[in-house]
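Q: Give me coordinates for this.
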Amino acid sequence: MWRHGFGRVHKWLGLALSVWMVLVALTGTLLLYKTELLQLQYPQLRLTTLPTMAEAAAVFDRFDAGYAFLPRDDKPWTEVIDGDGTTHYFNAAGEHLLARTELGDWVSWMVEFHHHMLLHDLGKDIMGILGLLSLLLVIAGLIRWWPRHWSWRVLSVRFVRPGQRQFMATLWQLHRSSGVIFIIPIAALLITGTAIMYAAFVNQSLERLLPQTSAISSAPMPTTPAYNWQQRLSLAKDYWPQQSPRLIYLAPTAEGNYRMRLRHEGEWHPNGRSYLVFADNGPMVSSDDVRARALGFRLSQTIYPLHVAAVGGWAWLTATLLGGLALILLPVTGVWFWWRRRRR
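A: Prediction:
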């Protein structure tokens, strides 16, 4: 009786969430190759020379709002997002290559839909709720399917063309087997994606649960004033030689300070979670090394890298790709099976 109840939950949740799940999984899977898609659409981004830190700093000094990313091997350009949300790309010579307005191309549409369904904060709340429901959907499906006796046949698939009589069996077997075989990447994508929607709550909860900190010795704060981004980046390199600047906040804070994010060797987060703060036309005023933060906070910062396959090399990238494809296949085969069965 209880298995039947979980089956009904799985069926109706699957029908309700099918379109959303296909679109989110499709956009997320494609965005694993965002750089390649941008270079395919905009040939001017197919760069071979990586801008230096000094060349990037010269570009940053042209802007007084928004934020910017330092060049990386997987993004061989200087990237600036201005105060209006337009993304600018520059080469090593500081030449302006491209300006992408918000929702100005199909890659931007995919990003905005995958992040918050084109609805900003409201979309983020909706995505969080749908993410929790999708986890319930997967759990209910596993409980409903769980076999009383295990054998290799419980995961076998007999492929039959759509026009043939046994095609419904193929749909059911594909739905069942893809969900079970790829359950680890599927669960990882759903859990991390939902956790990102509730990042503040997850970060605070883990920090309270695991408050242990590590003692990290820091050098004395330099007193040399910095008047531009070249000098701030140079000070940052001298102060933390083991960390690399990754993200620059171009607009000053309410106190008139400038911030940058850095990544230490071995850190999972591609943009790092350590901070340096500089006074306007003044010296460095504070530092925040992520390695000295609570264990729970550091653990929470592994969620995003896992979701976007920024760690784990080709093995986790392949697993994430297969998980995304499975999240497309599951609703398609499930709804198709339900529709053919209902028509009969």
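
Q: all contacts plus neighbour counts: C-alpha atoms, from now on.
A: OK.

Q: List of residues touching the helix or strand residue 207 falls within?
A: Residue 207 is part of helix 199-209, with elements assigned from DSSP states H and E. Here helix 199-209 makes contact (C-alpha atoms under 8 Å, 6 or more residues apart in numbering) with 195, 294, 295, 296, 297, 299, 300.

Q: do the same with stretch 54-61
A: 68, 70-71, 78, 80, 90, 92-94, 228-230, 233, 250.

Q: chain center to that stretch: distance?
A: Centroid displacement of stretch 54-61 relative to its chain, using C-alpha atoms, centre = their mean, to the nearest Å, is 27 Å.

Q: Of all the residues in that stretch, which ones are buried?
A: Buried residues in stretch 54-61, counting neighbours by 16 or more other C-alpha atoms under 10 Å, are found at 55, 56, 57, 59, 60.

Q: Three-state assignment for residue 172, please.
A: helix (DSSP: H, G, I helix; E, B strand; the rest coil).

Q: ok, it touching residue 337?
A: Yes: taking C-alpha atoms under 8 Å as the definition, residue 172 is a contact partner of residue 337 at 6.6 Å.

Q: can you give me the strands for the stretch 1-150 of the chain?
A: Under the criterion DSSP state E, counting those that start in this stretch, the stretch 1-150 of the chain contains strands at 67-69, 78-81, 87-90, 96-100.

Q: Which neighbouring elements make contact with the third one?
A: Think strand 87-90. strand 78-81, strand 96-100 (3 or more C-alpha pairs under 8 Å, 6 or more residues apart in numbering; DSSP states H and E).

Q: quick one: residue 116 and residue 130 touch, right?
A: No: assessed by C-alpha under 8 Å, residue 116 is found out of contact with residue 130, at 11.4 Å.

Q: circling back: most tightly packed of the strands of the stretch 1-150 of the chain?
A: Mean neighbour count, computed with mean count of other C-alpha atoms under 10 Å, is highest for strand 78-81 among the strands of the stretch 1-150 of the chain, reaching a mean of 25.

Q: So what touches that one?
A: Strand 78-81 is contacted by residues 51, 56, 59-60, 66-71, 87-92 when judged by C-alpha under 8 Å, 6+ apart.

Q: do stretch 86-106 as well
A: By C-alpha under 8 Å, 6+ apart, stretch 86-106 touches 44-45, 47, 49-52, 55-56, 58-59, 76-82, 85, 108-109, 112.

Q: And for stretch 295-303?
A: 192, 195-196, 202-213, 268-269, 273, 290-291.

Q: and it, how far from the chain's centre?
A: 15 Å.

Q: and if you look at stretch 132-149?
A: 25 Å.

Q: Could I get the buried residue list for it?
A: So stretch 132-149, judged by 16+ other C-alpha under 10 Å, has buried residues 133, 134, 135, 136, 137, 138, 139, 140, 141, 142, 144.

Q: and for comparison, fold this next one:
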Amino acid sequence: MKLIDALHRWTGGLIGLLLAILGLSGALLVHRNAWTLAPHAGDPRVADVRQLAEATQRLMADPAARPQSISYASDDFGLLRLMFEGGRGAYADQHGAMVMQWNSQWERPELWLFDLHHHLFAGDAGEWVIGVAALCGLFFVLTGLVLWWRTRRTFEWRLLPARMSRPAIVRHHRDLGVIVAPLLLLSLVTGAVLVFRPMTALLFGPGAPARIDRALAPPPPRDAKLAGRLDWAGMIVMAQARFPDAELRSLTLPRKNSGLITVRMRRPQEWLPNGRTTLWFAADSGALVAARDAAALPPTVWAYNLLYPLHAAKVGGLPFRLVMTLSGLAMTLLGTLAVWTFWFRRPGRADRKRPSYARRSARIMWAKRTG
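A: Here you go, the predicted structure:
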């Protein structure tokens, strides 16, 4: 038990601040569409495929000013988001008219906060660090539950510590950790699996990573360069005709010389915000190359696609967003106090010789009960 206690304290002391940053940024990002300020952000989503096709044609017609991707409006955010090379971007209304532009993500808080939460401003390396932190957080939660069990008789429901003394903070830390443990496990497990896909084998059984990779793989690359003029409106109309009940979510130019333009859609039964219903068009001609219906994906892939909506509270409306906000704020508080007590409120030599706060409390309660 002493070893578990030492590992728990050192884990909290070393990664507590990182978990606190992830928790706070995640709590803010859950409500990102609500606090993103831009003209027409509150417009209702347009479902008219003709209007969306015309807007797409207008935005993509000029090769010199063509964005790398378009993210279409959703039910809670009424703008198109355009991403260009070099980190530039813009918002456009659903008619294709520019309403706001930026030259760097640092000009838009919703963008740099997203990058902080997902990549720590360090690209793939930062994403790997976040995955490791999530695994450490899981260890932190599980060992915390084990350590709390010894002191369960002293449990009290407190939002904040009774005092800012080390014993009071430690007691509050353990009790609050038990209360929010299910939410923390949900956030940490989904986050870790989204970063490290091989971990899907733990949730969905052996062979799950390979099945997911095969099911979500795009068509083979084509030797085709992006043409200067294409019928972008025709692609949108064709995509909607192929999946009439689907919501248009994004259009992306070819990546890594794939020779394929990607259009993603979201059917009503999908939880994933951008959907997995996908169409690929040839970059040189605009001809339809392949289409994938999310309804035909294997059950393992369907289950995998539920992880991100749960992690980012993209289902369940405002009630579930508030639940995941609580998870993020609790992680922030627990991580911050863990670092504070470990590095700045460590017990002195004399304090180490005294019985712990929990033991003293237990003895006092036992004395009262036995008279």
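
Q: So after superposing, what's the score?
A: Superposed pair, TM-score by TM-score structural alignment, normalised by the length of structure 1: 0.83. Supporting alignment: 320 aligned residues with a C-alpha RMSD of 2.8 Å.

Q: As JSON lines, the helices and strands packed on strand 87-90 of structure 1 with distance to residue 332 of structure 1 would be great.
A: Listed next are these as JSON lines, based on distance: least, C-alpha to C-alpha, whole Å:
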{"stretch": "strand 78-81", "distance to residue 332 of structure 1": "37"}
{"stretch": "strand 96-100", "distance to residue 332 of structure 1": "33"}
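
Q: so which of the ones you listed comes closest to residue 188 of structure 1?
A: Closest to residue 188 of structure 1 of these is strand 78-81 (C-alpha to C-alpha; 29.6 Å).

Q: In structure 2, what range does the closest one match?
A: Taken onto structure 2 by TM-score structural alignment, strand 78-81 of structure 1 occupies residues 80-83 there.

Q: residue in structure 2 matching residue 239 of structure 1?
A: So, by TM-score structural alignment, residue 239 of structure 1 is matched to residue 242.

Q: any idea how far its match lies from residue 258 of structure 2?
A: 23 Å (C-alpha to C-alpha, to the nearest Å).

Q: swap in residue 213 of structure 2?
A: 17 Å.

Q: Tell me which of those two has more neighbours.
A: residue 258 (18 against 12; other C-alpha atoms under 10 Å).

Q: related to what we said a few turns ago, so which of the contacts of helix 199-209 of structure 1 wins on neighbours?
A: residue 297 (23 neighbours).

Q: Please say which position in structure 2 it maps to.
A: Looks like residue 297 of structure 1 aligns to residue 301 there (TM-score structural alignment).

Q: Over in structure 2, tell me which residue corresponds to residue 111 of structure 1.
A: Using TM-score structural alignment, residue 111 of structure 1 pairs with residue 114 in structure 2.

Q: so what's its match closest to, chain neighbours aside?
A: Nearest non-adjacent residue to residue 114 of structure 2, counting by C-alpha to C-alpha, 6 or more residues apart in numbering: residue 29, 7.0 Å away.

Q: Near the aligned partner of that neighbour in structure 1, how many other residues are there?
A: Under the alignment (TM-score structural alignment), residue 29 of structure 2 maps onto residue 31 of structure 1. Number of residues near residue 31 of structure 1 (other C-alpha under 10 Å) recorded here: 17.

Q: now swap in residue 153 of structure 1 and tell me
A: Neighbours around residue 153 of structure 1, by other C-alpha under 10 Å: 7.

Q: what about the helices in structure 1?
A: 2-31, 34-41, 53-60, 106-116, 120-145, 167-181, 183-197, 199-209, 229-239, 295-300, 303-307, 313-343 (DSSP state H).

Q: Show me what the last one is packed up against.
A: Okay, so that is helix 313-343 of structure 1. Helices and strands touching helix 313-343 of structure 1, by 3+ C-alpha pairs under 8 Å, 6+ apart, are helix 2-31, helix 167-181, helix 183-197.

Q: can you list the ones you listed in JSON lines and add distance to residue 157 of structure 1?
A: Output for those, formatted as JSON lines (distance: least, C-alpha to C-alpha, whole Å):
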{"stretch": "helix 2-31", "distance to residue 157 of structure 1": "21"}
{"stretch": "helix 167-181", "distance to residue 157 of structure 1": "5"}
{"stretch": "helix 183-197", "distance to residue 157 of structure 1": "17"}
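
Q: Quick check: the gap between the residue positioned nearest the centre of structure 1 and residue 189 of structure 1.
A: The centroid of structure 1 falls nearest to residue 308 when counting by C-alpha atoms, centre = their mean (4.1 Å). Relative to residue 189 of structure 1, residue 308 of structure 1 is positioned 9 Å away (criterion: C-alpha to C-alpha).

Q: Check residue 142 of structure 1 too.
A: 17 Å.

Q: Buried ones from the contacts of stretch 54-61 of structure 1, can you make that a ChimeraX selection?
A: To isolate the buried ones among the contacts of stretch 54-61 of structure 1 in ChimeraX, judged by 16+ other C-alpha under 10 Å, type:
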select :68,70,71,78,80,90,92,94,229,230,233,250
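
Q: Reformat the contacts of stretch 54-61 of structure 1 as CSV; add distance to residue 178 of structure 1.
A: CSV is the format used below for these (distance: C-alpha to C-alpha, whole Å):
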residue, distance to residue 178 of structure 1
68, 40
70, 39
71, 38
78, 40
80, 40
90, 43
92, 45
93, 49
94, 48
228, 54
229, 50
230, 51
233, 48
250, 46
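
Q: Among the contacts of stretch 54-61 of structure 1, which pair sits farthest apart?
A: Largest separation among the contacts of stretch 54-61 of structure 1 by C-alpha to C-alpha: 93 and 250, giving 20.4 Å.

Q: picking up where we left off before, just tell me which of the helices of structure 1 ends up closest to residue 277 of structure 1.
A: That would be helix 229-239 among the helices of structure 1, by C-alpha to C-alpha, at 9.3 Å.
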